[in-house]
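Novice: Have a look; sequence and predicted model below, questions after that.
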Amino acid sequence: MADKASRGLVIYGDGLASFINPSHAHLHSLASKAFCGFLTLPNAPLSESEDERIVREFAYLLDACEAYQNVSSQSTSIQTISERFMGMKAAIITNNPGLKSFGGKLGLTVFPFNDLKGNEFSLSGSSTEFVTFELLKMLGFQEGKTLETSQFDLVFVHVGAGERVNAEGQKTIANDVEYIDALVDGIMRIAQPGSEIGSRLHLSLVMSYGYVTEGDGRDLSILTSEDEMDPALSKLFPLQSYTMKGEKPRNDVRYHCPMLISQWQYAVTRVDMAETFSFKDFKEHGGNLVIPADRFLHEVAFKLWKAPKYGA
């Protein structure tokens, strides 16, 4: 645990996990330095639209499923992030209309990407450098120093599959992943190990699979297969903690296509044996194993000194 409160940056690649390839060197470099694992989601409701999926899965990341249901039922009883997490100031940067609306209802300050640079950003190096500078500035990091106060304690950057617009006005998923790769590179260059920023910035990279079916998860299941299990121990295999909520089993855990997550903060987060940002490497070598997506924000808030000890 750090001797001062951290400030959090969450980069969320919504529906982009399938498009990561070996050329995304900065994502893999982060995974090799970070603590890696999975966030589980429940099965999607029948006939859910893509817009509904985007908001619902983000709601799970914020442990705000009840708020999502209240929004759907037009209820006005919604607790904000600040009310739930000791006055935490949080923002989201997104171009998705549904997330803009839902984030606002949760008390998040909402910025479209064009608010960072007057017009839709391109994928040029200067663009990612500018956005990196603005993100760190929001968190009180400037010129290699940590300011005593910051505009926000936590900033989410949501990049959805094909929602951004590139320099030619086209919406392409491949360019979204390239952009996240460049953004991670820019942040890691500034938050060098041993630097003042590196010791105070808690970085989470979350990549999801988006809309999936049972058939999509044939090779992307977090369950231990019979081939992987030691026959001598098969009858002793216990219930995993991610399948429980308090003393009750979670009855709707989706065991395939979880969110992939790497978390890094110099001298604070642990390092595991994962070398690449991939499902296979995380399953075989990740140290963070599997946690429910609705526990994610509680863990991050603890690092920001905005929640009691995670898991206590």
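Specialist: Noted; the coordinates are in hand. Numbering: from 1, shown residues only.
Novice: contacts and neighbour counts: CA atoms only from here.
Specialist: Fine.
Novice: ok, which stretches of the stretch 1-150 of the chain are strands?
Specialist: Taking DSSP state E, counting those that start in this stretch as the test, the strands found in the stretch 1-150 of the chain are 7-14, 35-40, 90-93, 109-111, 141-142, 145-146.
Novice: between these, which gets nearest to Phe58?
Specialist: strand 7-14 (8.9 Å; Cα to Cα).
Novice: Against which helices or strands is that closest one packed?
Specialist: Helices and strands touching strand 7-14, by 3 or more Cα pairs under 8 Å, 6 or more residues apart in numbering; DSSP states H and E, are strand 154-160, helix 173-190, strand 201-207.
Novice: Presented hereafter is structure B, for comparison with structure A:
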Amino acid sequence: MADKPSRALILYGDGLARFIHPSHAHLHSLASTANCGFLSLPNAPPSESEDDRTVREFAVLVDAFETLNKNGQFSSEFRFMGMKAAILSNNSGLKSFGEKLGFNEGKVTESNQFDLVILHIGSGENLNANSGNDVEFLNALLGAIMSIAKPGTEIRSRLLLSLVMSYGSVSKADELGLSILSTKYEKNPNLSALFPNQSYTMRGESQRNDVRQYGPMLFAQYQYAVTRKDMVETFSFEEFKECSGNLTIPADRLLHEIAFKLWKAPKYGA
């Protein structure tokens, strides 16, 4: 871990994973230096609208799904030992991210307003029409962030950066090409009884009964001098499945991992 509390930024490309191209150099550059993996999601309810899916998957990502079900509302403020977070659904200026995180002109201010900022990009009824521009924006934004967090700056050592890309609405047609099941299991399903339940299918000692085994979120996480790089070289489903270091964790556990690295929660998992 870092020698001082970090600040975290999550860039969330909702429904944009299908539209990543080799030309998106900054996305692939991050993946090549980061620790990567899948975030598993629960099965979607039948006849779910795109807007409902957007809210539900985001609620899962920030571990607020139960709150959403209880009162139909999602609170943008959630706390781990006082962790303060901001959620932005649309923002075109890089400077605002720095201000939210307490970063200012290459320095880190201790009186920061937020420990964690999440930027949500994409989704909506016009996803296919806007997806190209959204991915281009996300790629350019990521490049600008990495440019500011240059070697030798305090920002570089204290910024915990996560990139999350989802597939949006999925169908049974995606099951074969986007399966997160072990390659050994896929080649010989008869051996499934010999494989223990994977950790992403468990909640404590109880098994999760609603895990969708395909169409996960893809995530890459990086912090200078903290991240243990894996073997991934490009931001792609195939590369993550074969070479990622994190393999698969439930999407609702990501925030717990980040809170731990911000000194706001005990370690989740091994």
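Specialist: Yep, that arrived. Note that the structure is a prediction, hence the values are computed from the model and not measured.
Novice: Using TSV, lay out the strands of the stretch 1-150 of the first structure together with mean neighbour count and distance to His256 of the first structure.
Specialist: Output for the strands of the stretch 1-150 of the first structure, formatted as TSV (neighbours: other Cα atoms under 10 Å; distance: least, Cα to Cα, whole Å):
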stretch	mean neighbour count	distance to His256 of the first structure
strand 7-14	23	16
strand 35-40	27	8
strand 90-93	23	27
strand 109-111	17	31
strand 141-142	19	38
strand 145-146	16	40
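Novice: Test my guess that Pro249 of the first structure contacts Thr243.
Specialist: Yes - using Cα atoms under 8 Å as the test, Pro249 of the first structure is close enough to Thr243 to be in contact (5.8 Å).
Novice: the more surrounded of these two?
Specialist: Ranked by neighbour count (other Cα atoms under 10 Å), Pro249 of the first structure and Thr243 place Thr243 first, with 19 against 14.
Novice: Can you tell me the closest non-neighbouring residue to that one?
Specialist: Arg250 (5.2 Å; Cα to Cα, 6 or more residues apart in numbering).
Novice: Map the one you found onto the second structure.
Specialist: By TM-score structural alignment, Arg250 of the first structure lines up with Arg208 in the second structure.
Novice: was I right about that match contacting Asn197?
Specialist: No - taking Cα under 8 Å as the definition, Arg208 of the second structure is not a contact partner of Asn197, at 10.2 Å.
Novice: Which one's more surrounded, the two?
Specialist: Applying other Cα under 10 Å to Arg208 of the second structure and Asn197 shows that Arg208 carries more neighbours, namely 14 against 11.
Novice: Return the distance of that one relative to Thr201 of the second structure.
Specialist: 5 Å (Cα to Cα, to the nearest Å).
Novice: Is it possible to get CSV of the helices and strands packed on strand 7-14 of the first structure that adds mean neighbour count and distance to Gly37 of the first structure?
Specialist: As requested, those are arranged in CSV below (neighbours: other Cα under 10 Å; distance: least, Cα to Cα, whole Å):
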stretch, mean neighbour count, distance to Gly37 of the first structure
strand 154-160, 23, 19
helix 173-190, 20, 18
strand 201-207, 25, 10
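Novice: Let's have these in CSV, adding distance to Thr213 of the first structure.
Specialist: Below are these laid out as CSV (distance: least, Cα to Cα, whole Å):
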stretch, distance to Thr213 of the first structure
strand 154-160, 19
helix 173-190, 19
strand 201-207, 17
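Novice: Nearest to His298 of the first structure, out of the ones you listed?
Specialist: strand 154-160 (12.3 Å).
Novice: Map Ser162 of the second structure onto the first structure.
Specialist: Ser162 of the second structure maps onto Ser204 in the first structure, by TM-score structural alignment.
Novice: so what's that match up against?
Specialist: Applying Cα atoms under 8 Å, 6 or more residues apart in numbering to Ser204 of the first structure gives the contacts Gly8, Leu9, Val10, Ile11, Ile261, Ser262, Gln263, Trp264.
Novice: can you check Gln151 of the first structure too?
Specialist: Lys89, Met138, Leu139, Gly140.
Novice: and if you look at Arg203 of the second structure?
Specialist: By Cα under 8 Å, 6+ apart, Arg203 of the second structure has no neighbours at all.
Novice: how far away is Val184 of the first structure from Tyr211 of the first structure?
Specialist: Distance from Val184 of the first structure to Tyr211 of the first structure, by Cα to Cα: 25 Å.
Novice: I should have written Lys100 of the first structure there, sorry.
Specialist: 20 Å.
Novice: Please, where are all the helices along the first structure?
Specialist: Using DSSP state H, the helices of the first structure run over 25-33, 50-61, 65-72, 81-84, 97-105, 114-117, 125-138, 173-190, 279-285, 296-303.
Novice: Just give the nearest non-adjacent residue to the equivalent of Phe103 of the second structure over in the first structure, would you?
Specialist: Using TM-score structural alignment, the equivalent of Phe103 of the second structure in the first structure is Phe141. Nearest residue to Phe141 of the first structure, sequence neighbours excluded (Cα to Cα, 6+ apart): Leu147, at 6.2 Å.
Novice: pretty sure the one you found contacts Met138?
Specialist: No - with contact defined as Cα under 8 Å, Leu147 of the first structure and Met138 do not form a contacting pair (10.6 Å).
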